[in-house]
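> sequence and predicted model, in that order:
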Amino acid sequence: MKNNHNPKMGIHPTSSECLPARNSSMNTIYKSNRRKLLDSLATNVPLQNVFFNTSVGNGSDRVYGLAWCRVDVSPKTCGKCLNDTITTSLTRCPESKSLVTYLSLCSLGFSNDSFFGELWDSSSSSSNGGDNFDDPLVFSKGYSMMQSLIGNVSSQPLMFETGVVDAGSDGKRYGLGQCRRDISKLDCEKCLEDLLTTYHKFVLNQTWWDMRAMSCGLWYDHVRFYQDDLRENRDDSEVSNPIPSGGEKWYKGDMTLVFVAFLVLHWI
């Protein structure tokens, strides 16, 4: 797998890759099922502790899908992120039967083959604060906190965990890790550890950064971006944007942000 590290792409990169489904062509029945599935995801994810997976249809016209949001966003923000993602996906890939897309606040994927419970880690992305550098000793404390946090994410019922480290006069550093709830504990840890390994040098000494894949994500900041009880509904004004203007983005894999077919997994 090649690595495409692409700096300063802006808040919402737009390039995509849409591939046809294996041994199958798009028809009106599948397209209708896809629409029903996507509507169901956008409706149910905010109501189901920010994760939901389902399928619609039968036989070759059956479509499988799942979506999740970051745990600290409100139901309204979660639903908006998913609806915006769906609109963009169908506009750019109107004939696609399988794709994945992930933003900082939500992730979504669908396919004509079941992928539930599978770790999808062929690509990922990272953002950081650009010129906003931290003291190396403070960063080291924060990064160690994130490493420790990884081991706790998979043991939580909702597959997320938060962490904080006191840096004295430099304040505190906050972290959050999250995985899709349909993958195993081992796959969750692998996904998060792969993100840290892949992007360590690109977030070095940054005051804020995030790392994301379809199956997991890590978020880190010098300002607190979550509440103590992340299961409580939040006011939308409290939702932080982890990719402010002036930051940088880095990418792994053959896509940008990502619209990518799952079919490679099934062709092998």
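Okay, I see it.
> contacts, neighbours, all on C-alpha from now
Noted.
> could I get the full set of helices for the stretch 101-250 of the chain?
136-153, 185-199 (DSSP state H, counting those that start in this stretch).
> do you know how far the residue of the chain positioned farthest from its centre is from residue 138?
Going by CA atoms, centre = their mean, the residue of the chain most distant from its centre is residue 169, 32.6 Å out. Computed as CA to CA, to the nearest Å, the residue 169 to residue 138 distance reads 10 Å.
> do the same with residue 109
Residue 109 is 37 Å from residue 138, by CA to CA.
> of these two, who's got more company?
residue 109 (25 against 21; other CA atoms under 10 Å).
> looks like that one contacts residue 55 (just checking).
No. Counting by CA atoms under 8 Å, residue 109 stays clear of residue 55, with 11.6 Å between them.
> list residues touching both of these two?
Residues touching both residue 109 and residue 55 (CA atoms under 8 Å, 6 or more residues apart in numbering): residue 65.
> name the helix or strand for residue 68, please.
Assigned by DSSP states H and E, residue 68 belongs to strand 63-69.
> could you check the angle strand 63-69 makes with the helix or strand just after that strand?
Later in the chain than strand 63-69, the nearest helix or strand by DSSP H and E is helix 75-92. Angle, helix 75-92 to strand 63-69, by axes from the mean of the first three to the mean of the last three CA atoms, to 10 degrees: 140 degrees.
> another one to put next to it:
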Amino acid sequence: MVSFCQNSTEKTNITSYRSNVNNVLSWINSNSAAGTVSNQTVVHSSNHDDDVYGYYDCRGDITGSFCQFCLTTAVNDITQRCPNGVTAMIWYDICIVGYANQYFPGKVTLTPSWNLTGSKSVKDSTDLGKAVNYMRYLIGKVTTKANNHWAMGEFNWSDNEKSYAWVQCSRDISKDGCRQCLETMLDKVPKCCGTKVKWAVVSPSCGMEIDNNKFYQLQTGSSSPLPNRET
């Protein structure tokens, strides 16, 4: 789990803004409880100075009670971690929640970004290239297939050990915006994560992850398993 909180004394002292933040977070809880896995809203103030925009999204393979539980946990945590935030977001492995005082739907948001890595290192120097190439393959899938904002699949390291990969974009951005976001995250990998067999790089608009343990599930109605692609 990673989080971001931006404070401002100008906003945090305004009762109407804090009230609107609370209304957005309450809306996320109630909307997700109805079974919606991704949505966005705005709570307006009379002069629009204290408008709050909120959003949430679950990983593409996560639905139902798992999605709702993650979002409920995220709302509780974002309240505790960022009690006076003007802009805040929190990312878990299977969901993201955020709010801001500026309009963002449809915009590609690349910052803040986070990277997480495991402790185990790859065994061969060519494995970074294998991971990057497979991620490019998934980026191609998710940015060319209509009505698809996520993709996942598996590939083999140089020692034939399997690795599992996932990419996803926010559902409100264009295919071009999705590609821009994912390629920007992928460009960070060689410096932050390329020597590890487990890593994730995420931003508000997109994310990607690789793990030697299968962390996703393929459900009825979701995408078929992507083919193993040798690089």
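Thanks, I have the structure now. All values reported here derive from a predicted model rather than from experimental measurement.
> re the thing from before, and the residue farthest from the centre of the first structure, how close does it get to residue 76 of the first structure?
Residue 169 of the first structure is 36 Å from residue 76 of the first structure, by CA to CA.
> for residue 12 of the first structure, same thing?
Distance from residue 12 of the first structure to residue 76 of the first structure, by CA to CA: 20 Å.
> do the same with residue 160 of the first structure
20 Å.
> neighbour-wise, which of the two wins?
Between residue 160 of the first structure and residue 76, counted using other CA under 10 Å, the more crowded position is residue 160 (24 against 13).
> that one: what's its closest spatial neighbour, skipping adjacent residues?
residue 178 (4.2 Å; CA to CA, 6 or more residues apart in numbering).
> and the residue mapped onto that neighbour from the second structure, what is it in contact with?
Taking TM-score structural alignment, residue 178 of the first structure has residue 168 as its aligned residue in the second structure. Residues in contact with residue 168 of the second structure (CA under 8 Å, 6+ apart) are 59, 60, 142, 149, 150, 151, 206, 207, 208.
> cool, and residue 149 of the second structure?
So residue 149 of the second structure contacts 60, 142, 143, 168, 169, 170, 171 (CA under 8 Å, 6+ apart).
> can you pick the most crowded of those residues?
Result: residue 169 is most packed of the contacts of residue 149 of the second structure (other CA under 10 Å), 31 neighbours.
> number of residues surrounding the nearest residue to that residue once chain neighbours are set aside?
In this structure, residue 169 of the second structure finds its nearest non-sequential neighbour in residue 206, 4.1 Å apart by CA to CA, 6+ apart. Counted with other CA under 10 Å, the neighbours of residue 206 of the second structure add up to 28.
> check contacts around the aligned partner of residue 206 of the second structure in the first structure.
Matched across to the first structure, residue 206 of the second structure falls on residue 216, judged by TM-score structural alignment. Residue 216 of the first structure is in contact with 177, 178, 179, 180, 188, 191, 192, counting by CA under 8 Å, 6+ apart.
> quick one: contacts for the alignment partner in the second structure of the fifth one?
Alignment note (TM-score structural alignment): residue 188 of the first structure maps to residue 178 of the second structure. Taking CA under 8 Å, 6+ apart, we find residue 178 of the second structure in contact with 108, 143, 169, 170, 205, 206.
> residue contacts, the fifth one?
For residue 205 of the second structure, the set of contacting residues under the criterion of CA under 8 Å, 6+ apart consists of 108, 109, 110, 169, 170, 173, 178, 181.
> test my guess that the fifth one contacts residue 57.
So the one you mean is residue 170 of the second structure. Yes. With contact defined as CA under 8 Å, residue 170 of the second structure reaches residue 57; the gap is 7.5 Å.
> returning to that earlier point: out of the contacts of residue 205 of the second structure, flag the one nearest to residue 83 of the second structure.
Closest approach between those and residue 83 of the second structure, by CA to CA: residue 109, at 22.7 Å.
> roughly how far does the residue lying closest to residue 176 of the first structure once chain neighbours are set aside sit from residue 115 of the first structure?
What sits nearest to residue 176 of the first structure in space, not counting adjacent residues and going by CA to CA, 6+ apart, is residue 162, at 4.3 Å. Separation of residue 162 of the first structure from residue 115 of the first structure (CA to CA) stands at 28 Å.
> neighbour count: those two, which is higher?
Each of residue 162 of the first structure and residue 115 has its neighbours counted (other CA under 10 Å); residue 162 has more, 22 against 19.
> which residues touch the more buried one?
Counted by CA under 8 Å, 6+ apart, residue 162 of the first structure has contacts 149, 174, 175, 176, 177.
> list buried residues within these.
149, 174, 175, 176, 177 (16 or more other CA atoms under 10 Å).
> the nearest residue to the third one once chain neighbours are set aside: neighbour count?
Nearest non-adjacent residue to residue 175 of the first structure, counting by CA to CA, 6+ apart: residue 220, 4.4 Å away. Burial measure for residue 220 of the first structure: 27 neighbouring residues, criterion other CA under 10 Å.
> ok, now residue 144 of the first structure?
12.
> from residue 41 of the first structure, how far off is it?
35 Å.
> one more: residue 172 of the first structure?
36 Å.
> who has more neighbours out of these two?
Set residue 172 of the first structure next to residue 41 and count neighbours by other CA under 10 Å: residue 41 wins out with 29 against 17.
> any idea what that one aligns with in the second structure?
Per TM-score structural alignment, residue 41 of the first structure is aligned with residue 28.
> that match - that's part of a strand, no?
No. Using DSSP: H, G, I helix; E, B strand; the rest coil, the assignment for residue 28 of the second structure is helix, not a strand.
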